[in-house]
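1. Predicted model, plus sequence, below.
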Amino acid sequence: MDVLKEISKRAKEVDGAVMSYLQEGDVPKLMEAVKHYPAAGGKRLRPVLAIAVANAVSGAGKKAMPFGCSLEIIHNFTLVHDDVMDNDPVRRGRPAVHVLFDMPTAIIAGDAQFARAFEVLTETDVPPQHVKRLFRITANTVWLIAEGQQEDMDFEHMPAADLAIDDYMRMIHKKTAVLFECAAEGGTLIAGGTEKQVAAMKEYARLLGLGFQIHDDVLALTSSEEVLGKPVGSDIRNGKRTLIVLHALHSLDASDPRRRTLEKALGNDGATPEEIKAAIRALDDSGSIEYAKKLALDYAAQARKELDVLEESEDKEFLKGLIDFAVGSRKT
């Protein structure tokens, strides 16, 4: 299976549904802001995951479409607010919402997406005994994402010595992996899966999400601005305490010139492109980028084992392919 081609095909099936839920509104400026990121396209990984899991469990993928769209709208709401908090000027190769419109509109647009997401969720055809559970896990997911985002921002201002790699893993679980978990758990519930399948699919998605975020951190340093759709190394300039940065800061002595090079650029709004490039080289030379790559692959191997709970099918093969995409074949 060509997983990239398959993701693109499945994403296109979701695109129209997502945008159809973002048409109604009486304030043109707000609606333009609400649709700005979703209209840019993307892999639609959260809805694609929910639908694929529902299909793999019992062929109930169509029933999972509204739920998947709800998660995609939630994902976009978090992106709008993230860009406000990080003051990132570009997203998916387009001006960020707060840049194209203004800061207040961006905040309101995110709020509106959040509200619309739960409105869409009400259209999901889910077994009656799981209705409350589906709403609860979705709402709790948004809460955990908020906690993760707060920790991510707080970490930027904390000395590296006060942060452990476990702190980072807890943060990215909340900020990134929980939305994948929600997609897989919800997809299984919608399909009427067993509790064993629910647990396995949730764990599969947790591991997938962790690997995805770690690989994302790698790409943010090793890819190109054209591919990323945002400046390379912006995480360093913003002072992000990524796994790669923490590993380097904990493994390099204070006198090591690579550490001094990294610390000079880390969290420095005025860092020059040359200083950012030098910091990235320091992270590479220290072995921290390779460390992150290996950990992402370890999570991928564990995630693959969780799929044993499913019968063989095209969707199961696709779920295997998603693992490879998340931690290896993905450029952005």
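-> Right, received. Where do you want to start?
2. Every contact and neighbour count from this point should use C-alpha atoms.
-> Fine.
3. show me the contacts for the residue lying closest to residue 24 once chain neighbours are set aside.
-> Counting by CA to CA, 6 or more residues apart in numbering, residue 31 is the residue found nearest to residue 24 once chain neighbours are left out, at 8.0 Å. Neighbour list for residue 31: 22-25, 109 [criterion: CA atoms under 8 Å, 6 or more residues apart in numbering].
4. of those residues, closest to residue 262?
-> Ranked by distance to residue 262 (CA to CA), the contacts of residue 31 are led by residue 109 at 35.9 Å.
5. quick one: that closest one is in a helix?
-> Yes - counting by DSSP: H, G, I helix; E, B strand; the rest coil, residue 109 is located in a helix.
6. which SS state does the residue of the chain most remote from its centre fall under?
-> The C-alpha centroid of the chain is most remote from residue 255, which lies 35.6 Å away (CA atoms, centre = their mean). Here residue 255 is recorded as coil under three-state DSSP.
7. Repeat that for residue 158.
-> Applying three-state DSSP: residue 158 is coil.
8. Going along the chain, name the helices of the stretch 201-332 of the chain.
-> 225-228, 234-237, 243-251, 257-265, 273-285, 288-306, 314-324 (DSSP state H, counting those that start in this stretch).
9. Which residues outside stretch 68-84 are in contact with it?
-> Stretch 68-84 is contacted from outside by 14, 17-18, 37-38, 44, 46-48, 50-51, 89, 96-98, 103, 106-107, 109-111, 113-114, 116-118, 120-121, 142, 149, 179, 183, using CA under 8 Å, 6+ apart.
10. which residue is nearest the centroid of this protein?
-> residue 176 (4.5 Å).
11. so what's it closest to, chain neighbours aside?
-> Residue 176 sits nearest to residue 209 (CA to CA, 6+ apart), 6.1 Å away.
12. my guess is the one you found meets residue 173, correct?
-> Yes - using CA atoms under 8 Å, residue 209 is in contact with residue 173, at 7.4 Å.
13. adding another structure so you can compare the two:
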Amino acid sequence: MDISKEIVTKAKEINGHIDAYLATGIENKKLGDAMRHYPAAGGKRMRPILAQVVAEAIGKAGDKAIPFGCGIELIHNFTLVHDDVMDNDLMRRGIPSVHALYDVPTAIIAGDALFARAFEIVAETDVEPAKLPSLMKLAARSIFLVAEGQQDDMDFENIPAEELKEEDYMRMVWKKTAVLFECAAEGGAIIGGGSPEQIEKMKEYAHMLGIGFQIWDDVLALTGNEEILGKPVGNDIRNGKRTIIALHALHNLKADDPRKKTLLAALGNADATEEQIKAAIEAIQESIDYAKNASVECANKAKAALSCIADGPEKEFLSGLVDFAVGRSV
């Protein structure tokens, strides 16, 4: 199975539904354009694809999971809009960020509107009436945890790295990134009529997938191609992000190691030059390799959780999705 092609095919279907959901019911043109700006830019749509494939794997209910998955995708996009405002990132997916193209107030409102539209869509999910409250609560709880994760991420920038542990990073990443993967897979399992064991195992699968995805994202942020990434390489260092890479380097490089001095000169330095950023990345290659290995460990645990579903194309896809998430180049 060619996972990349499968993702493109499935994402195209999801895009059609998202376009339809955002095409009507928005009277203010500026707000509508701002809401559609990120969704229209495309994306891998891993969250709605997860919901759809898990529901299909468990109960042949993939089509029924589409509204729920699209709702989760719009939630993801609303968090991106607000994240870019908070981080003052001017580019996203190779295009201007919403607040850069429009303005900060419009970006905030657009994020809020995406949030509201997401729940309208989730409410359309074709499930037994008794299950709908569980799906709504799952989505709402996930958003709360994402908000906590984002706050942790910002707070970490003002906490000396020596006071932070890898466990702190993992918990932050779980909330900020993995939670929406969990939400998609757990929701898909519920829609598919999964057993309690299957629901829990699919949540575990998505948990490890999400964490592995984010760790790999941290790696790409320092090693990727800037043109492909659509944002400056090394911004995590300039912004002082306490990634697993930065924490590992700071905790394992000795105080008199010149590599640590090089990293500290750039970490959290908004005025760091391109030369300083490049030197800092070169100084922490061992920690980048450590993060790559940690991502692979997450991938292995995610695959192990797939034992709860029967062999078939859906299981093959979910396994391949793990390899894609921790090995992608963009």
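-> Arrived safely. Here the structure is a predicted model, which means the values were calculated and not measured.
14. Quick check: TM-score for this pair?
-> The TM-score (TM-score structural alignment, normalised by the length of the second structure) is 0.99; 329 aligned residues with a CA RMSD of 0.7 Å.
15. picking that back up, you'd agree the residue nearest to the centre of the first structure is in a strand?
-> No - secondary structure assignment (three-state DSSP) places residue 176 of the first structure in helix, not in a strand.
16. shouldn't it be in contact with residue 211?
-> No - between residue 176 of the first structure and residue 211 there is no contact under CA under 8 Å: 10.0 Å.
17. Now do the buried residues in the host helix or strand of residue 200 of the first structure.
-> Element membership for residue 200 of the first structure, per DSSP states H and E: helix 195-222. In terms of neighbour count (16 or more other CA atoms under 10 Å), helix 195-222 of the first structure has its buried residues at 197-222.
18. And stretch 224-237 of the first structure, by the same measure?
-> 224, 228, 230-237.
19. Mind picking the one among the residues you listed that's closest to residue 271 of the first structure?
-> Looking across these and measuring by CA to CA, the closest to residue 271 of the first structure is residue 237, at 6.7 Å.
20. The closest one reaches residue 277, doesn't it?
-> No - applying CA under 8 Å as the test, residue 237 of the first structure and residue 277 come out as separate, 10.9 Å apart.
21. tell me what whatever helix or strand residue 6 of the second structure lives in is packed against?
-> Under the criterion of DSSP H and E, residue 6 of the second structure resides in helix 3-21. Contact partners of helix 3-21 of the second structure among helices and strands, from 3 or more CA pairs under 8 Å, 6 or more residues apart in numbering; DSSP states H and E: helix 29-40, helix 46-59, helix 66-87, helix 313-325.
22. Export the ones you listed to TSV and append columns for distance to residue 246 of the second structure.
-> Formatted as TSV, these follow (distance: least, CA to CA, whole Å):
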stretch	distance to residue 246 of the second structure
helix 29-40	29
helix 46-59	27
helix 66-87	18
helix 313-325	21
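23. which one of those has the most crowded surroundings?
-> Stretch with highest mean neighbour count among those: helix 46-59 (a mean of 26; mean count of other CA atoms under 10 Å).
24. Now do that helix against helix 313-325, angle only.
-> 150 degrees (axes from the mean of the first three to the mean of the last three CA atoms, to 10 degrees).
25. how big is the offset of helix 46-59 of the second structure relative to the first structure?
-> Compared with the first structure after the fit, helix 46-59 of the second structure shows a mean deviation of 0.5 Å (mean CA distance after the TM-score superposition for the first structure).
26. How about residues contacting that helix?
-> Contacts with helix 46-59 of the second structure, where a contact means CA under 8 Å, 6+ apart, come from 7, 10-11, 14, 61-66, 68-70, 72-73, 180-181, 184-194, 202, 309-310, 314-315, 318.
27. cutoff 6 Å now
-> For helix 46-59 of the second structure, the external contacting residues (CA atoms under 6 Å, 6 or more residues apart in numbering) are 61-62, 65-66, 69-70, 181, 184-185, 188-189, 192-194, 314.
28. Need the max-distance pair from the residues you listed.
-> Farthest pair in those, by CA to CA: 70 and 194, 20.3 Å.
29. The closest residue to residue 62 of the first structure other than its chain neighbours and residue 185 of the first structure, how far apart?
-> Spatial nearest neighbour of residue 62 of the first structure, excluding adjacent residues (CA to CA, 6+ apart): residue 51 at 7.0 Å. Here residue 51 of the first structure is placed at a distance of 11 Å from residue 185 of the first structure (CA to CA, to the nearest Å).
30. before we move on, what about residue 55 of the first structure?
-> Relative to residue 185 of the first structure, and taking CA to CA, residue 55 of the first structure is found at 13 Å.
31. Spell out which residues are contacts of both of the two.
-> Between them, residue 55 of the first structure and residue 185 share no contacting residue, judged by CA under 6 Å, 6+ apart.
32. Tell me which residues touch residue 268 of the second structure, please.
-> 238-240.
33. make that residue 171 of the first structure, sorry
-> Contacts for residue 171 of the first structure (CA under 6 Å, 6+ apart) come out as residue 148.
34. name the element it belongs to?
-> Using DSSP H and E, residue 171 of the first structure falls in helix 165-172.
35. how big is the offset of that helix relative to the second structure?
-> Counting by mean CA distance after the TM-score superposition for the first structure, helix 165-172 of the first structure comes out at 0.2 Å.
36. What of stretch 3-18 of the first structure?
-> Averaged out, stretch 3-18 of the first structure is 0.5 Å away (mean CA distance after the TM-score superposition for the first structure).
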